[in-house]
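1. fold the stuff below for me.
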Amino acid sequence: MTKKNFKNLETLCVQAGYEPKSGQPRVVPIVQSTTFKYDSTETVANLFDLKEGGFFYTRLGNPTTDALEKKIAALDGGVAAVATSSGQSANLNAVLNITKAGENIVALNNVYGGTFNLLGTTLIKYGIEARFVSCNDFEELERNIDSKTRLILGEVLANPSTQILDIEKYAQIAHSHNIPLIVDNTLTTPVLCKPIDFGADVVTYASTKYLEGHATTIGGLIVDSGNFNWSKGNYPCLTEKDESYHGLVFTEAFGKAAYAARIRTVLLRDFGNAPSPFNAFLTILGIDTLFLRLERHSQNALKIAEFLEKHEKVEFVNYPFLKSSPDYELAKKYLRAGSGVISFGIKGGREEAAKFIDSLELLTLVVHVSDVRSYALHPASSTHRQLSDEELKKAGIPGNLIRLSIGIENADDLISDIDNALRA
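-> Alright, predicted model coming up:
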């Protein structure tokens, strides 16, 4: 039986993406080279014309990066994947690949703050409008789609609100308008949710987070499901001739992988936001243990969320696998477990929340989320400190909100530290 016959996620995390031949390194080697040797000008010409596959410059492809891309594509059930230099680059390329000035996208208003700024304040300067709508408000979604809309973008698990996207419903609406659904799966990963199984067309990741898992490497990934029919929508960039490749048509040349192929051969070619081979190698090492880590992250987080829900100093708790969560049924439908991110409100306000953070000993204060260590953050004092209490409330981030990123330490030790800080 070959590795291709194994479909279980535990096995794919460890085995997918790289199959060494006899005498080759068992672990994916780091190909730390910018360029590659060939013996024929015809071969190089065919590579540049996209008539042959292969590596000729690491900005467009590298054997180490290729192994990472194949691993995540196997985990998600996609036809192809493209690695980028960061999660921001992944979302940027996912949007720009099929959108141009004069067109618009519809995005959920609870997306990660960096994504919100990218779409709402930066891309608008280049003529691409982002229309933000409330999560799972389908009437508002329909009102914002028109003939110039090219995609819908949301997050499976929102940060820090932990709201769950109703993927299947969003996919149905998107496809009824002949546009794709793009979802950011960073906080759940394919171990907890495979969005393509529920109709998502493109999946993005900040591999910086759970995929790499150790807070050492920035990176991003884009997975192409291969399921969307680009010829049904208005996507001439994929269905008409590209003069920079002598009239090549991506849907004809690459079939189901046309979307991913264009990102690699046009956007990485021109924008240059490719990852380094060493970063790809570290991310592969992280994914090897992804299944085990996500199990522990989720077990710890649920135990801590249940503790917080009963604590006298806590006003509210947001965690999708709490039975009291408004998203509990969606969580059971889409997720295998709840991930490691919790948000909760301390009774009082900004001062009490800030004092809680300052009183922690085991959990540390960092502007990061989703790796093996446990972290705590007070958004009103850090990432959202420019906003007033009223503005924070409108953004769904009250002044007393704390975001916890629960690691893989002993849960009882973490609870003891949280309890002591709350009582301080």
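2. from now on I want contacts and neighbour counts done on CA atoms only, so please keep to that.
-> Noted.
3. helices or strands up against the helix or strand hosting residue 91?
-> Using DSSP states H and E, residue 91 sits within helix 87-96. On a contact count with 3 or more C-alpha pairs under 8 Å, 6 or more residues apart in numbering; DSSP states H and E, helix 87-96 meets helix 113-117, strand 202-206, strand 220-224.
4. for the comparison step, fold the sequence that follows:
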Amino acid sequence: MSREYQFETRLLLSNNRNEYGAVNRAIYQTNAFEYETAEELEKVFAGQAQGYNYTRVGNPSNNEFEEKMKELENGIGALSTASGMAAIAAAVLALVEAGDEIVAGNSLFGGTYSFFKDNLKDWGVKCNFVETTELEQYQQAINPKTKLIYIETVGNPKLDIPNIKKIAEIAHQHGLPLILDNTLMTPYLFQAKEYGVDVVVHSTSKFINGSSNSIGGAVVDTGNFNWAESDNPLLADYLKFGPFAYLARLRQDIFRNLGPCASPFNSYLNNLGVETLALRMEKHCSNALELARFFDSNSAIKGVNYPGLKSNPYHQLAAEQFNNHFGGLLTFEVGSKKEAFKVINELKIAKNLSNLGGLRTLVIHPASTIYHKLSESEKRVLGVTPALIRVSVGIESARDIIEDFSQALEKL
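-> Got it, this is the predicted structure:
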């Protein structure tokens, strides 16, 4: 597909044409694919012929969504997964084994933090956490056992913002790939490849899908990293695939043996949702900025955190990296956990649930939900306090959203 088209147009274009001329794609809700001869199926399994054999490894519906994500991130290939956590696990496990180490910024989504801290440790892989925005700490944490660096575009819920280009430079100085979770900003707001990122992961359940009707994830290889020069032994058998070595390892090993594949129907829903990504992100961002300004002027609020506010310490970097857009997520604090609960309980429009990136405004009390298993010291590192409320700002009328929070705050 031509790179000359603007992003909004590329969202609606497809390389594939339905044989009946249907605008929407077919759903290949099948677990396996029939071949007329044993010889044909043998060639597909051996990689000597193109084709699908089992949905755990590949499916036309999943492939269409993968092509869309590849296109939007300007990558060379992508794989769709059953969830965002499946995407993160697959992306990392393709590059590490017992005895290895990784370096990760500490401003991570709770599930990612727990996976790196606990699960990788159980499998013999050590994660060295560093302060996300401190470049020197990345340099100091890298050692001969390090296999990758992992960061998020924007911390969740800390909302701190790393200098991604400089972290990519550090990674490449040491011959390491940089993996970035771009869920919160999406490729519409942030083009990771241009900033040196090598692998992009998404929880497509969030802004990519938009409607909160399916769980999913994606891993995209941007093509920046020269896998042929990697000394990672896990890629040795796949170097024959050249620039596609990492993707081949993912599909032929991780996907085939661990099974983190997406549901074809969920890929279909994600394909429908992503078509309106540009429109939605513009509204999410503008509404979030208006709400943040309201919180900033409200005496009941003890502190509001949104990069779009000029007083925010990351405002300038965010403006540069995200083309003067600041995302749809913000946080604010009231006086206590009790007051936070009261505000949430008084809201009429905003929904209290464990998700973000949907059409509707969503709120959650992170300390008692997503991060409830972490120690108090870990919560502080991740920016989680007892009085903190996280808001995923929807696309309703900004006036109605503000009035909803205003009437809830008046009850304090």
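5. TM between them?
-> Once superposed, the chains reach a TM-score of 0.96 (TM-score structural alignment, normalised by the length of structure 2), with 410 aligned residues with a C-alpha RMSD of 1.5 Å.
6. related to what we said a few turns ago, give me the residues contacting the helix or strand that comes right after the helix holding residue 91 of structure 1.
-> The first helix or strand that comes after helix 87-96 of structure 1 along the chain, using DSSP H and E, is strand 104-108. Around strand 104-108 of structure 1, the neighbours that count as contacts under C-alpha atoms under 8 Å, 6 or more residues apart in numbering are 128-135, 141, 144-145, 148-155.
7. quick one: contacts of stretch 341-357 of structure 2?
-> With C-alpha under 8 Å, 6+ apart, stretch 341-357 of structure 2 has contacts from 184, 205-208, 210, 212, 328-329, 360-365, 369-370, 392-394, 401, 404-405, 407-409, 411-412.
8. the nearest residue to residue 223 of structure 1 once chain neighbours are set aside is in what secondary structure piece?
-> In this structure, residue 223 of structure 1 finds its nearest non-sequential neighbour in residue 81, 4.3 Å apart by C-alpha to C-alpha, 6 or more residues apart in numbering. In this structure, residue 81 of structure 1 sits in strand 80-84 according to DSSP H and E.
9. residue 190 of structure 2 -> structure 1?
-> Under the alignment defined by TM-score structural alignment, residue 190 of structure 2 is paired with residue 193 of structure 1.
10. pretty sure that match is touching residue 332, no?
-> No. Judged on C-alpha atoms under 8 Å, residue 193 of structure 1 makes no contact with residue 332 at a distance of 10.5 Å.
11. sec struct for residue 128 of structure 2, please.
-> strand (DSSP: H, G, I helix; E, B strand; the rest coil).
12. are any of the contacts of stretch 341-357 of structure 2 buried, and if so which?
-> Using 16 or more other C-alpha atoms under 10 Å as the burial test, these include 184, 205-208, 210, 212, 328-329, 360-365, 392-394, 401, 404-405, 408-409 as buried.
13. show me the longest helix that occurs in structure 2.
-> helix 277-296 (DSSP state H).
14. which helix or which strand is home to whichever residue in structure 1 pairs up with residue 10 of structure 2?
-> Aligned counterpart of residue 10 of structure 2 in structure 1: residue 12 (TM-score structural alignment). Per DSSP H and E, residue 12 of structure 1 falls inside helix 9-15.
15. and the next helix or strand after that helix against structure 2, how far off on average?
-> As assigned by DSSP H and E, the chain's next helix or strand after helix 9-15 of structure 1 is helix 41-48. Averaged over the aligned pairs, helix 41-48 of structure 1 sits 1.9 Å from structure 2 after superposition, using mean C-alpha distance after the TM-score superposition for structure 1.
16. whereabouts in structure 2 does helix 41-48 of structure 1 align?
-> Taken onto structure 2 by TM-score structural alignment, helix 41-48 of structure 1 occupies residues 38-45 there.
17. okay, buried residues for that stretch please.
-> 40-41.
18. what's next to that stretch, contact-wise?
-> Here stretch 38-45 of structure 2 makes contact (C-alpha under 8 Å, 6+ apart) with 35, 49-53.
19. try it again at 6 Å.
-> Outside stretch 38-45 of structure 2, the residues that touch it by C-alpha atoms under 6 Å, 6 or more residues apart in numbering are 49-51.
20. map the residue nearest to residue 223 of structure 1 across to structure 2 for me.
-> Residue 81 of structure 1 maps onto residue 78 in structure 2, by TM-score structural alignment.
21. can you name the residues that contact the closest residue to residue 304 of structure 2 other than its chain neighbours?
-> Excluding its sequence neighbours, the residue lying closest to residue 304 of structure 2 (C-alpha to C-alpha, 6+ apart) is residue 332, at 4.2 Å. Residue 332 of structure 2 makes contacts with 303-304, 388-389, as judged by C-alpha under 6 Å, 6+ apart.
22. again with residue 35 of structure 2
-> Taking C-alpha under 6 Å, 6+ apart as the definition, residue 35 of structure 2 has no contacts.
23. count the neighbours of the spatially closest residue to residue 34 of structure 2 that is not a sequence neighbour for me.
-> Take residue 34 of structure 2 and drop its neighbours on the chain: the residue closest to it by C-alpha to C-alpha, 6+ apart is residue 53, 7.5 Å away. Using other C-alpha atoms under 10 Å, residue 53 of structure 2 is surrounded by 18 other residues.
24. tell me how far the nearest residue to the match of residue 190 of structure 2 once chain neighbours are set aside lies from residue 295 of structure 1.
-> Of all residues not flanking residue 193 of structure 1 in the chain, residue 335 sits nearest, at 5.1 Å (C-alpha to C-alpha, 6+ apart). For residue 335 of structure 1, the distance to residue 295 of structure 1 equals 12 Å [C-alpha to C-alpha, to the nearest Å].
25. can you say which of the contacts of stretch 38-45 of structure 2 are buried?
-> For those, a burial check counting by 16+ other C-alpha under 10 Å picks out residue 51.
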